[in-house]
Each structure stands twice: as structure tokens, then as C-alpha cells.
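> no FASTA, just this:
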């Protein structure tokens, strides 16, 4: 019977002393690989279906980070 109590106590201690994981940081615009428009950047020449990361485009719109201020799920 004492071994059951010892197992429960050690399990509770291990959960209580477990280190907390760090909070994840929110994604920023730098984390995404959006196409860019830069003067003087070389234009790759490819044949067939090829994935080009960070393609060079003429115009891509006005990108801006807007924080979400509305809380949902609670009434």
C-alpha cells in the first residue's frame, strides 16, 4: 500500500517541478517569404515547373502588421 502512495507523491512532485515551456512569440512579417520588389535583383531563368522562393515582383501591395485586439470565445 505504501508503494502506491510513494508513486502518487513522486508523480505529483515531478509535475510540480517540471520546467514551464517558453511562450511562443507572435509571427512577424519577417517570418514569411513574400515576393519582393528590388531594383537590380537578378531574374532567374527556369525551364519547367520550378518553385522559386522570394520571387521578384513589380508590386505586391501595402503589407503591414495589424495586431488583433478583439477577444473571442468569452461572453
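Nice, thanks for sending it over. Predicted, not measured: the structure shown is a model, and the values here were computed from it.

> make it CA atoms for all contacts and neighbour counts henceforth
Noted.

> residue nearest the middle of this structure, spatially speaking?
The residue lying closest to the centre of the chain (C-alpha atoms, centre = their mean) is residue 27, at 5.2 Å.

> A further structure is provided below for comparison with the first:
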């Protein structure tokens, strides 16, 4: 191989090393807490309508919302 090939390879290795060292550091995101959800609430005296199934309405509010778990789901994993 000619000498220029070794120079190009050295520049490539140095460039890869500098790129690796200057990459942005990753941070793990904070898990979502129940307080982070913003559900619209009704006002006192607002008329209420009841829907069963999937429905679309132009004006909606949330009177109640599902049974959200506050404990982690634990599963048994691994090889059998």
C-alpha cells in the first residue's frame, strides 16, 4: 500500500474517535407519574350526557376515567 492510504486510515480513525467523544450524552427520561396527566374536569351544574361505546361529540368532559394502576406489573420471565 502506498503511504497516503495509511494517512487516510489514521485520519479516519482519529475522526471516528473525536466523533465518539463529542456525541451528546443520553439521559434516561423520568417515568410518567399519575399527576402528569391533565384530564378536563366538569364544573358544578354542567349538564351531563352518557355515552355507551365509541362516540364522537363536539363538546365533551371527563366525569371519571379508568382504573389506573399505581403498582408496577410484575411478571415472571426467563428461560424454562
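Now that the structure is in, tell me what you want to look at. Keep in mind that this is a model prediction, so the values were computed, not measured.

> what does the residue nearest to the centre of structure 1 correspond to in structure 2?
In structure 2, residue 27 of structure 1 lines up with residue 32, judged by TM-score structural alignment.

> tell me where structure 2 has strands.
If you assign secondary structure with DSSP state E, structure 2 ends up with no strands.

> that one: helices as residue ranges?
Counting by DSSP state H, structure 2 has these helices, from start to end: 3-21.

> what's the spacing between the aligned partner of residue 15 of structure 1 in structure 2 and residue 61 of structure 2?
Superposed on structure 2 with TM-score structural alignment, residue 15 of structure 1 falls opposite residue 20. Computed as C-alpha to C-alpha, to the nearest Å, the residue 20 of structure 2 to residue 61 of structure 2 distance reads 50 Å.

> which residues touch the match of residue 27 of structure 1?
With contact set as C-alpha atoms under 8 Å, 6 or more residues apart in numbering, residue 32 of structure 2 has no partners.

> between residue 20 and residue 61 of structure 2, point out the one with more neighbours.
residue 61 (14 against 10; other C-alpha atoms under 10 Å).

> cool, thanks, signing off.
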